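Colleague: predicted coordinates and the sequence they were generated for:
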Amino acid sequence: MLLATKPILLSIGSVVLAHFCAAAAGHITHIAVVQSHGTFQIVSDTEHPGALATASYLDSLHTSSGWGQLSISTKAGSPDALQLYAAGFLEGYLTAHRISDHHANMEAFFNISSSGPSDFLLAQDAWAQEQVATGSTPFWTTLGLILQQHDGLMDGYSLAANDSQNTASGTPPLPQLNRIDFLKLSAVGDLGDLVPALEPKKQVQWETLDARDVEETLASQGHCSALVKVTGNYSDLFLAHSSWFTYSGMVRIYKHYDFAVASPHHKLRRTSFSSYPGELSSDDDFYLMDTGLALLQTTNDILDTELYKLLTPKSVLNWQRVRLANAMADTGKEWADVVSQYNSGTYNNQYMIVDLKLFGPGQELQPNLLWVVEQIPGLTVAEDQTEILSRGYWPSYNVPFYPEIYRRSGYLKFQKEQEARGRDFVAAAKQKSYQLAPRATIFRRDAGEVTDLASLKRLMRSNDYQNDPYSDGKALNAICGRGDLDGAKPRAYGCYDSKVANFDMAQKLAAEGIVGPAGREAGLEPFEWKEGSFAQVAHHGQPRVFDFKYEPLSAELLSAAGALQSPLHGALQ
């Protein structure tokens, strides 16, 4: 045992490992899946000779960061489709209770009142399955593997739900979820556009809002803050991302996949990423990949809803295209080429693809180190933006960078319409100005102060809205905004996590992360689900108080901690 774990201990560091094990002790579950007589079975023996895949899981209840961690590895030699199905099966079974929590929270948040979004997703699913069955190009065969993983996820959850009906533990049985339930979970990001596109009553009627409501609505549409940063002498490179969404979404799992597929078109083997129960993509996005690529993303809203007329189920959803691009690309340009195919026009984002292979500490930045991709319905724009990064940093804050995307998304028209309404509306519309949005100005002022991981962590959790003139007294006008602190119209919405990595960590697919709105680290009181406070907001499976701290997130650490705990701990019950 000591000989087996010594290299891991040396790589991680004994102090880090000791702290992690102290929190995780006895709580890491290890299982495997085997196939017997045509059926899939869960076993606790991860060394089983017939194991198709193995998994380790640490629930967020037993971490100091609020992040659960899940690691899944498939065994080489089995057909690729079988490996991916087995991986999904393990994830569905092992995280079933969290899938149930997240599903309940998202159902309540979206509150879909028509069959339109479900009909769209079912039609898209049928079309994608047909393309996979009849197509033979690398794009479709790789998508077929992803859909196999999704099928396994559903079946693994179904087995766990069936098992929960027969348990004597006293805990409520898990609800059975059907295919559309899982399609909606996977497409949480896509639903952000599908729901207003198919339920027009949920589109914002800007002309009916006063200036304050315009500003608050724009601020609450923010979906993430991201930063790519180099030090002044190019000795280090930093990646950082803080997610924004409804606080209902704070059931989190950081996932590590190691898929030993044989297909030459599937270039990706190992990836680590922030995610959610029941979702096979990041959604944030924050990915570290063994192809040498790292991916960050923030969302750009569609202000010209005429673009929604271009949506069709005969397309590939965002979560699927991102997984495809991650699997098939090992350069930023290749990634952009893949993600632009069969664009669904849903979950329209700015993507930052960093090619770590092109970074050398202390050396000049090489072309193609940073590619930036933006999509809207009917259009993808992608270019190398390394030259801008060479000046110090690339920020992202939910406003399109490319002029054509900005114009065609409706931002330019929106600003002119607000300007015509008077001075107060001009100030409100700054939320959608690429140069003058509050987070743009804060990044411009503070990014230069990031010189190490500690200062990066502080920036991505920063919220000094009561004193910072750039925040104008508004708690959402910050890198890690908090809508619940809005004195006039508090809402359970805002920044609710952060993930950071430097160059060395990213190469090892390691990061540090924290879950929850900005708290003590930003000089604020931790967010708490108080009696009567946001009582109507679904938060199944969440802690009452989000008072966490940054913690290492890596498959290596999870493996080392699991190896050191007693073999009896974490065995399948």
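Modeller: On my side now, so go ahead.

Colleague: going forward, measure contacts between C-alpha atoms and count neighbours the same way
Modeller: Fine.

Colleague: same for the longest helix anywhere in the chain, what does it pack against?
Modeller: The longest helix of the chain (DSSP state H) is helix 138-165. Helix 138-165 is packed against helix 80-94, helix 96-110, helix 116-134, helix 318-328, with contacts defined by 3 or more CA pairs under 8 Å, 6 or more residues apart in numbering; DSSP states H and E.

Colleague: looking just at contacts, which helices and strands does whichever helix or strand comes after the last one meet?
Modeller: Where DSSP states H and E defines the elements, the next helix or strand beyond helix 318-328 is helix 332-339. Helix 332-339 makes packing contacts with helix 318-328, strand 349-355, strand 370-376, strand 379-384 when contacts are defined by 3+ CA pairs under 8 Å, 6+ apart.

Colleague: distance from the first one to the middle of the chain?
Modeller: Read it as helix 318-328. 13 Å (CA atoms, centre = their mean, to the nearest Å).

Colleague: same question, the last one
Modeller: Its chain's C-alpha centre and that of strand 379-384 lie 21 Å apart, by CA atoms, centre = their mean.

Colleague: for it, buried residues please.
Modeller: Buried residues in strand 379-384, counting neighbours by 16 or more other CA atoms under 10 Å, are found at 380-382, 384.

Colleague: list the buried residues for the longest helix of the chain?
Modeller: 139-161, 164.

Colleague: max pairwise distance over the buried residues of strand 379-384: which two?
Modeller: Spanning the widest gap among the buried residues of strand 379-384 are T380 and D384, at 13.8 Å by CA to CA.

Colleague: do you know how far D190 is from D301?
Modeller: Distance of D190 to D301, computed by CA to CA, to the nearest Å: 12 Å.

Colleague: looking at those two, which one has more neighbours?
Modeller: Remark: of D190 and D301, D301 carries more neighbours, 25 against 22, as counted by other CA atoms under 10 Å.

Colleague: got another, please set it beside the one above:
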Amino acid sequence: MPITVKHFYLLMICFVLHKNVEATVNASVTFDPSTGLYHIHENIKSDSVAWATFTDEIFKTGWSYLQVWTNGTYDDTMQVYAAGLVEGYLTRSLIKNHWRNTVADYCNGEIEYCYRLREFLQTNLNYMTDNISLYRTTRSYWHQAGLILEQISGIEDGYMNAPTQPRTKLDVVGIMFSNICGDLEDLEVVLKKTRPRRKLGEGSCSALIKLLDGNKDIYVAHDTWTAYNTMLRVLKKYNLQIHVSPQKGSPLVPGHTVSFSSSPGMIFSGDDFYVISSGLVTIETTIGNDNSTLWKYVQPEGTVLEWIRNLVANRMSKTGAEWVSWFKKFNSGTYNNQWMIVDYKRFKPGKEISPGLLWVLEQLPGHVVSGDVTKVLLKNGYWASYNTAYFPDIFNMSGSAEMVKKFGDWFSYDRTPRALIFKRDQGNVHDIDSMTRLMRYNNFTKDPLSRCNCTPPYSAENAIAARCDLNPKNGSYPFSALGHRSHGATDMKLTTFGLSQKFEFVAIGGPTHDPLPPFQWSKSDFSKDLPHHGHPDLWVFKPVTHHWK
């Protein structure tokens, strides 16, 4: 077919767009003391309060990359607000698309629930801001909480490209709303959303911590399991020169620098996966709560939502024991997870391992249980996590024991499919490639451990990396999580002792494939009903290791 003038212009537009999305762009924020205003510049100024680089390679690698620095000669509040400004400005097109994909229609058909949700969130925000105002100068926790809210306000203003001063009040359904995505899973139940997102038995992430033979290395890997409309992702690195408290002479927080997988407009991971300057790597998988008697502990006052508590713990902690101590304060009972905290400072390749290398914490409304499980890691050679509670008290209290009685081993801790697959295959991990293969593993039509009392007799949920879009739409399943839906493992992140020293990790974007057919929006039955603005059509990407500047 001959190329017409119209075709030529279309090709040129595509070329320019492709070129633009792969270009690295810089920006910085300066402060004018004469007016009290911050200003955003499309280059890096020598007197910047904060500056950043951004590269959008979503169509090339499945990821975009953001790196933010702040200037420690400015006070903490100025730093984090400016950091938010520069991030909001550089990633504004991604924020817009991610909002359209995941938030814009959230309240459709749920107006009464959304009124209750907004009231809950506003009451909770008022509780936090009151405590920040009263105790910021004397209690480190509230200083950090204040910095988190100020960074969010910066992103909101940067998105609008508005030179301004930090606002004292946030809109709970503004940019902040994107950051409560995990907490929403439980708030939907508590506040009686008509159609809550969480399905019975729904998996939400796989994780593996693997100790190599002879203690040569320890790998930490994580798969996000979520809906496919969330796949507009950003790998971020923050270098924030912030302090334990606003008092003069206060030291920098241990977690002043962190790299993590994230999404547009979010200042935490959400997956979660963090490599931190303290030497800690923190990850989680969701365990959920099926015990309705515990929801009474989810209250808007006296609690702090999980996304903020995890950021405070990441910033303030030097050890696993310190991390669980910070995190369990003001337990909201929302986004109930099993957290794993690996302390690479306690690991030397080929040497004997000391206690404290691996801590695990599990949360339910009103309850937190934690412990040093390094001995378990040493005994088994690995620690696997797959949305089931490890500690018996949490397992029983969460309602899991009742689910086992009702549905069988699928809801158990040690006999659920992923537990058995990890146990069977973790011994084959000897290097990064074999670890990656295990974390992306799904051969559900042939693996006997993927079978279920279903028609057909297997489910793509029963794998390390789920692909529920491949379950037949007309199949029969004992509970909805095993069926056909836009849900699966949408990434993989993996770090090692050596990579973690450079804040680096291997990352793969998009649903798993090989031997499975890759996910393609135009061939899926979700494409018309599920927004996916800014997404590649075909998700086939290789592992990448981003080298931070």
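Modeller: Arrived safely. Keep in mind that this is a model prediction, so the values were computed, not measured.

Colleague: let me know which of the helices and strands packed on helix 138-165 of the first structure is tucked in deepest.
Modeller: helix 80-94 (a mean of 27; mean count of other CA atoms under 10 Å).

Colleague: quick one: that helix to the second structure mean distance?
Modeller: Taking mean CA distance after the TM-score superposition for the first structure, the mean distance separating helix 80-94 of the first structure from the aligned residues in the second structure is 0.7 Å.

Colleague: quick check: that helix aligns to which part of the second structure?
Modeller: Using TM-score structural alignment, the residues of the second structure aligned to helix 80-94 of the first structure are 76-90.

Colleague: now the helices and strands packed on helix 138-165 of the first structure as TSV including distance to E525 of the first structure?
Modeller: Formatted as TSV, those follow (distance: least, CA to CA, whole Å):
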stretch	distance to E525 of the first structure
helix 80-94	34
helix 96-110	24
helix 116-134	38
helix 318-328	34
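
Colleague: which of those sits closest to S60 of the first structure?
Modeller: helix 96-110 (9.7 Å).

Colleague: still on that earlier bit, dump the helices and strands packed on helix 332-339 of the first structure to TSV, plus distance to I514 of the first structure.
Modeller: Output for those, formatted as TSV (distance: least, CA to CA, whole Å):
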stretch	distance to I514 of the first structure
helix 318-328	23
strand 349-355	21
strand 370-376	26
strand 379-384	31
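
Colleague: how about these, which one is nearest F503 of the first structure?
Modeller: Nearest to F503 of the first structure, of these and by CA to CA, is strand 349-355 at 10.6 Å.

Colleague: other SSEs contacting the closest one?
Modeller: In terms of contacts (3+ CA pairs under 8 Å, 6+ apart), strand 349-355 of the first structure is packed against strand 293-299, helix 332-339, strand 370-376.

Colleague: so how much does the second one differ from the second structure once superposed?
Modeller: Spelled out, it's helix 332-339 of the first structure. Helix 332-339 of the first structure sits 0.2 Å off on average (mean CA distance after the TM-score superposition for the first structure).

Colleague: which bit of the second structure covers that helix?
Modeller: Aligning helix 332-339 of the first structure against the second structure (TM-score structural alignment) gives residues 320-327.

Colleague: how about stretch 289-302 of the first structure?
Modeller: Stretch 289-302 of the first structure maps onto residues 276-289 of the second structure, going by TM-score structural alignment.

Colleague: show me how far that stretch is from its chain's centre.
Modeller: 9 Å.

Colleague: what about that stretch, start to end distance?
Modeller: First-to-last residue span, stretch 276-289 of the second structure, CA to CA: 29 Å.

Colleague: ok, back up a step: what angle sits between the longest helix of the first structure and helix 96-110?
Modeller: Counting by axes from the mean of the first three to the mean of the last three CA atoms, to 10 degrees, helix 138-165 of the first structure points 110 degrees away from the direction of helix 96-110.

Colleague: list the buried residues for the following helix or strand past helix 138-165 of the first structure?
Modeller: Per DSSP H and E, the first helix or strand lying C-terminal to helix 138-165 of the first structure is helix 179-186. Buried residues in helix 179-186 of the first structure, counted by 16+ other CA under 10 Å: 181-186.

Colleague: swap in stretch 178-196 of the second structure?
Modeller: Quick answer for stretch 178-196 of the second structure (16+ other CA under 10 Å): 178-193.

Colleague: outside of it, which residues touch it?
Modeller: Identification of contacts with stretch 178-196 of the second structure by CA atoms under 8 Å, 6 or more residues apart in numbering yields 99, 103, 110, 113, 116-117, 197-198, 265-268, 270, 288, 295, 298, 305-307, 334-335.

Colleague: what's the answer for stretch 296-310 of the first structure, then?
Modeller: Contacts for stretch 296-310 of the first structure (CA under 8 Å, 6+ apart): 193, 197, 221-226, 240-241, 284-287, 345, 347-353, 376-378, 396-400, 408-411, 414.

Colleague: which of these are buried?
Modeller: Buried members of the contacts of stretch 296-310 of the first structure, counted by 16+ other CA under 10 Å: 193, 197, 221-226, 240-241, 284-287, 345, 347-353, 376-377, 396-400, 408-411, 414.

Colleague: now, these that are in strands?
Modeller: Counting by DSSP state E, these place 225-226, 240-241, 286-287, 349-353, 376, 396 in strands.

Colleague: tell me which two of the residues you listed sit farthest apart.
Modeller: A240 and I376 (23.9 Å).

Colleague: how many residues are close by the counterpart of Y441 of the second structure in the first structure?
Modeller: Here Y441 of the second structure is matched to S462 in the first structure, going by TM-score structural alignment. By the criterion of other CA under 10 Å, S462 of the first structure has 20 neighbours.

Colleague: on that earlier part again, and A561 of the first structure, which of the helices and strands packed on helix 138-165 of the first structure is closest to it?
Modeller: Nearest to A561 of the first structure, of all those, is helix 80-94, at 18.1 Å by CA to CA.

Colleague: that closest one versus helix 96-110: what angle between them?
Modeller: Using the same axes, to 10 degrees, helix 80-94 of the first structure lies at 80 degrees relative to helix 96-110.

Colleague: against G516 of the first structure, how distant is the equivalent of R467 of the second structure over in the first structure?
Modeller: Using TM-score structural alignment, the equivalent of R467 of the second structure in the first structure is R482. Using CA to CA, we find R482 of the first structure at a distance of 10 Å from G516 of the first structure.

Colleague: before we move on, what about F20 of the first structure?
Modeller: Using CA to CA, which is the criterion applied here, F20 of the first structure is 19 Å from G516 of the first structure.

Colleague: who's more crowded, those two?
Modeller: Set side by side, F20 of the first structure and G516 give different neighbour counts by other CA under 10 Å, the larger being at G516 (28 against 21).
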